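In: sequence first, predicted model second:
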Amino acid sequence: MPWCKKEDTTNAIITAKRNMQSSHHDVKMIQKLPEIAILFFIGKAIPYVLRTYECDELSAKFPRFLNPCPIYRFKNMEACFLDGGRGAPQAADTLETLAELGVKTIISVGMIGAFHPAFHVGDILIPSHALAEEGTSHHYYEDLIFAYPAHPLWEELKNLLPQAKSEPIVSCDAIYRQTLRKEEQWRRQGCVGVDMETSAIMSIGNYRHLQTAAILMVSDVHSHETEHCAWEWKVTDAMREAFTRTCISCVQRLSSDKEITK
């Protein structure tokens, strides 16, 4: 049963713009942001970035509806960054709010659990598309199976990160229902790994006419054989930090290219 009906042309009860203007927030309104934003879906990424790069805090409370957090700007490039949250609803909330503040290009940086034998912990993946098994996207589209990145941005990222692989993934928000049978079904649909946000970033990005794409690092892998299916977290802090630096370097080059072509 579709959750989004084409004939429903009624207004939303709350929008990102109305939320920003409401008394829900007690900090100074952000007027405008750089056109490029990085959304980190890695718990330790923001503290590491702040220790490693020169940044300015733009606001102590980014005015999204769910769990406002600080938002920062790099001093040496036209890009801002913040924690994207956890799961599709918070990712959508963050993206909608960024769009209202002038952001046009959003790069999602996060982790993915792989269930394909060709992938290993530490591999970098730029998803070609994402099977939408999270619930949020289906309130934007009546009939959605796969969500796709903005093709020009996806191509740029692949050129900037030639070591990255590009395959389909699945986004699912039922953390404890990633069963062996479901993984087999996902593999039949071409998917190599699972996260919680990418399909929502892509689908809502398309809905809001934004350029969106994801860069993901494999954090854990397990065999699809029943007797070897035990899950274990394998990624290290050093791997996370190296991946974060790689992504920021990529965005820095992307930002420079955009400045040159203006």
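Out: On my side now, so go ahead. Residues are numbered from 1 along each chain as shown.
In: make it CA atoms for all contacts and neighbour counts henceforth
Out: Fine.
In: do a quick rundown of the helices in the stretch 1-150 of the chain.
Out: Secondary structure of the stretch 1-150 of the chain by DSSP state H, counting those that start in this stretch: the helices cover 16-21, 45-52, 88-100.
In: any idea which of those helices is most buried?
Out: helix 88-100 (a mean of 22; mean count of other CA atoms under 10 Å).
In: just want the most central residue of this structure.
Out: Nearest to the mean C-alpha position of the chain, by CA atoms, centre = their mean, lies Ser108 at 3.2 Å.
In: got the contact list for that one?
Out: 38-41, 84, 198, 201, 212-216 (CA atoms under 8 Å, 6 or more residues apart in numbering).
In: presented hereafter is structure B, for comparison with structure A:
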Amino acid sequence: MPFPNHPTKHDSTPLVTPQRSSEYKTERSDEELEKPPKAVILVYSRSLMKYLVETHDGRAIDHYFGDCYAFADTDHTVGVVGNFGIGAPTTAMLMDDLIADGVEAFLSVGFAGSLDESIAMGDLIVCEEAIRDEGTSHHYAESEKYAFPSDSLTTETKRLLERRDDRFHAGTSWTIDAIYRETEAEVRRYAEEGVLTVEMEASAVFAVADYRGVEAGSMFVISDYLGLSEWEPRFHLTAEDMHHLGETAKEILASYVD
């Protein structure tokens, strides 16, 4: 059976569009709705969202699913969206809504499990390609193994990290919907292929951005290690690393849209 199930899915016209949804929202409002920032950090950690909003002056834009906040020191051209949950489907829906209202670039940041024990806690991961083991991306692009970030945004990300002398690794991530179905066989296979991390959003973020003609990249910090004999969760040790990740993403996007 092909996936998606309908064989001509990608040649068919969608019934509901982000543009129509935006129009409906505007029609139902008694006042003009504020536009989102030009570039947005996608944040899945509630604690990181809280940190960024409390640390930086700005303004809330309150008509999206989750919370949207624009930073004052970027003249409100860069912002952050969070508190909308985790995973590919919700992220894709939110991206579509934001793109319809003018967002041109996304930097997706969050936790990732490491398949490579040589990666140190605190090192940043720049995703150069993502294995499409989630369902959402396949509704935006023909089914293939990988989805790819925007070359220009990924290059800018690595350039800034190198200029700051940050420790980082660049490579492949495995994106999967089902966190409790990451099996030993899959971990072994992907580790042998040199895959660095596993997470839940990157491949969908890349597929949506490519389909809609906008820019997208992704970065992670390591939250746990997926060895074949033992799982080592270290989420409790990552607070400062996550703050550094969020600040780095803000700096990258501010430079990118400048």
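Out: It's in. All values reported here derive from a predicted model rather than from experimental measurement.
In: how alike are these chains, TM-score-wise?
Out: Counting by TM-score structural alignment, normalised by the length of structure 2, the TM-score of this superposition works out to 0.87. Behind it: 248 aligned residues with a CA RMSD of 2.3 Å.
In: Arg245 of structure 1: which element?
Out: helix 237-261 (DSSP states H and E).
In: I'd like to know which elements that helix is packed against.
Out: Under the contact criterion of 3 or more CA pairs under 8 Å, 6 or more residues apart in numbering; DSSP states H and E, helix 237-261 of structure 1 touches helix 45-52, helix 151-160.
In: and the counterpart of Asn11 of structure 1 in structure 2, how many neighbours?
Out: Superposed on structure 2 with TM-score structural alignment, Asn11 of structure 1 falls opposite Thr13. Thr13 of structure 2 is flanked by 8 other residues according to other CA atoms under 10 Å.
In: again with the one 4 residues further on
Out: Using other CA under 10 Å, the number of residues around Thr17 of structure 2 comes to 13.
In: map the residue nearest to the centre of structure 1 across to structure 2 for me.
Out: Match for Ser108 of structure 1 (TM-score structural alignment): Ser108.
In: got it, and Gly122 of structure 1?
Out: In structure 2, Gly122 of structure 1 lands on Gly122 (TM-score structural alignment).
In: that match contacts Phe235, doesn't it?
Out: No - using CA atoms under 8 Å, Gly122 of structure 2 makes no contact with Phe235, being 11.4 Å away.
In: so for the two, which sits in the more crowded spot?
Out: Using other CA under 10 Å, the more surrounded residue of Gly122 of structure 2 and Phe235 is Gly122, with 21 against 14.
In: what about the more buried one, distance to Thr197 of structure 2?
Out: For Gly122 of structure 2, the distance to Thr197 of structure 2 equals 14 Å [CA to CA, to the nearest Å].
In: and for those two, which residues touch both?
Out: Counting by CA under 8 Å, 6+ apart, no residue touches both Gly122 of structure 2 and Thr197.
In: before we move on, back to that, please name the nearest non-neighbouring residue to the match of Gly122 of structure 1.
Out: Asp241 (5.5 Å; CA to CA, 6 or more residues apart in numbering).
In: what's the one you found aligned with over in structure 1?
Out: Per TM-score structural alignment, Asp241 of structure 2 is aligned with Met239.
In: any idea how many residues pack against its match?
Out: Neighbour count of Met239 of structure 1, defined by other CA under 10 Å: 15.
In: wait, what's in contact with Met111 of structure 1?
Out: Counting by CA under 8 Å, 6+ apart, Met111 of structure 1 touches 41-42, 195, 216-219.
In: surely Glu34 of structure 2 and Ala60 touch.
Out: No - if you go by CA under 8 Å, Glu34 of structure 2 and Ala60 don't touch, sitting 9.6 Å apart.
In: with neighbour numbers in mind, choose between those two.
Out: Comparing Glu34 of structure 2 with Ala60 by neighbour count (other CA under 10 Å), the higher total belongs to Ala60, at 16 against 11.
In: which one in structure 1 is aligned with the more buried one?
Out: Under the alignment (TM-score structural alignment), Ala60 of structure 2 maps onto Glu57 of structure 1.
In: can you tell me the closest non-neighbouring residue to its match?
Out: In space, and not counting its chain neighbours, Glu57 of structure 1 is closest to Tyr72: 4.3 Å by CA to CA, 6+ apart.
In: could you count how many residues lie near the aligned partner of the one you found in structure 2?
Out: Matched by TM-score structural alignment, Tyr72 of structure 1 corresponds to Tyr69 in structure 2. Close neighbours of Tyr69 of structure 2, defined as other CA under 10 Å, add up to 25.
In: tell me who's in contact with Tyr69 of structure 2.
Out: By CA under 8 Å, 6+ apart, the neighbours of Tyr69 of structure 2 are 53, 58-61, 79-81.
In: which of those fall within strands?
Out: 58-61, 79-81 (DSSP state E).
In: any of the residues you listed buried? List them.
Out: Among these, those classed as buried by 16 or more other CA atoms under 10 Å are 58, 60-61, 79-81.
In: circling back to that earlier point, same list (the ones in strands among the contacts of Tyr69 of structure 2) but as a markdown table, adding distance to Ile252 of structure 2.
Out: A markdown table is the format used below for those (distance: CA to CA, whole Å):
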| residue | distance to Ile252 of structure 2 |
| --- | --- |
| Gly58 | 18 |
| Arg59 | 20 |
| Ala60 | 21 |
| Ile61 | 22 |
| Gly79 | 12 |
| Val80 | 13 |
| Val81 | 16 |
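In: go ahead and confirm Ala92 of structure 2 touches Val205.
Out: Yes - when contacts are counted by CA under 8 Å, Ala92 of structure 2 is listed as touching Val205 (6.5 Å).
In: which other residues reach stretch 194-213 of structure 1?
Out: Here stretch 194-213 of structure 1 makes contact (CA under 8 Å, 6+ apart) with 86-88, 91-92, 95-96, 99, 104-108, 111-114, 126-127, 129-132, 134, 136-137, 140, 146-150, 153-154, 169-173, 214.
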